[in-house]
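In: sequence and predicted structure below; questions after.
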Amino acid sequence: MNVLMEWTALVCRELGVDPAKIDRDEVLDLTKEVAHGVARPAAPLTAYLLGLAQGAGTAPPDAVERLTTLARNWEQATTETMGDK
């Protein structure tokens, strides 16, 4: 077992989360896209917000996919929404 797997298992046990319900690679891919596409500090914040939404039952089923797409298109989205002001 590597350190990441050990840490994940320990955190899941501490928080009462079923580790089988976590798609580690999907979350890591999301945070990678956010860190590179938006800003590095936005990655852990996004993961935290996703967790809050999941826990509250308000996250859509495709939340990770939607957030990943937002991060990949961040520069284009901000150009379109901010314009040349």
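Out: In hand now; what should we look at?

In: going forward, measure contacts and count neighbours with C-alpha atoms only.
Out: Fine.

In: what about residue 33, how many neighbours?
Out: 22 (other CA atoms under 10 Å).

In: try it against this one:
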Amino acid sequence: MNVLEEWTALVCRELGVDPGRVDRDAMLDLTRDVAHGVARPAAPLTAYLVGLAQGAGTAPPDALERLSRLAGEWGKKESDRS
């Protein structure tokens, strides 16, 4: 088990989250896309907002993919504004 797996398992235990419900790779992909496409500080904030939406039951099933796509489009819109 690597450090990331150990940390994820520990956090899941502390928060009472079933680790089987965590798509770590998809979340890491999303935060990478947001950090590069929008701004670095937007990545953890986005992850937090996804967690809130998931907990509230309002996150669409394809939320991570949709947000990754929006982050990629954001960078293109930003260059169009310049």
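Out: Looks like it came in fine. It should be emphasised that the depicted structure is a prediction, and the values quoted were computed from it without experimental measurement.

In: so after superposing, what's the score?
Out: TM-score of the superposed chains, computed with TM-score structural alignment, normalised by the length of structure 2, equals 0.92; 82 aligned residues with a CA RMSD of 1.5 Å.

In: report the buried residues of the longest helix seen in structure 2.
Out: Ranked by residue count, the top helix of structure 2 under DSSP state H comes out as helix 63-81. For helix 63-81 of structure 2, the buried set under the neighbour-count rule, 16 or more other CA atoms under 10 Å, comprises 64, 67, 68, 70, 71, 74, 75.

In: and what of stretch 10-27 of structure 2?
Out: Neighbour-count burial for stretch 10-27 of structure 2 [16+ other CA under 10 Å]: 12, 27.

In: again, but for stretch 37-46 of structure 1
Out: In stretch 37-46 of structure 1, counting by 16+ other CA under 10 Å, buried: 37, 38, 42, 43, 46.

In: which ones among those lie within helices?
Out: 37, 42, 43, 46.

In: check the residues you listed against residue 16 of structure 1 and report the nearest one.
Out: Using CA to CA, residue 46 is the member of these that lies nearest residue 16 of structure 1, at 21.0 Å.

In: you'd agree that closest one is up against residue 31?
Out: Yes. Residue 46 of structure 1 is within contact range of residue 31, at 7.4 Å (criterion: CA atoms under 8 Å).

In: picking up where we left off before, could I get the buried residues of helix 63-81 of structure 2 as TSV with distance to residue 54 of structure 2?
Out: As requested, these are arranged in TSV below (distance: CA to CA, whole Å):
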residue	distance to residue 54 of structure 2
64	11
67	14
68	16
70	18
71	19
74	23
75	26
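
In: nearest spatial neighbour of the residue nearest the centre of structure 1, chain-adjacent residues omitted?
Out: For structure 1, the residue nearest the mean C-alpha position is residue 47 (3.6 Å; CA atoms, centre = their mean). In this structure, residue 47 of structure 1 finds its nearest non-sequential neighbour in residue 31, 6.9 Å apart by CA to CA, 6 or more residues apart in numbering.
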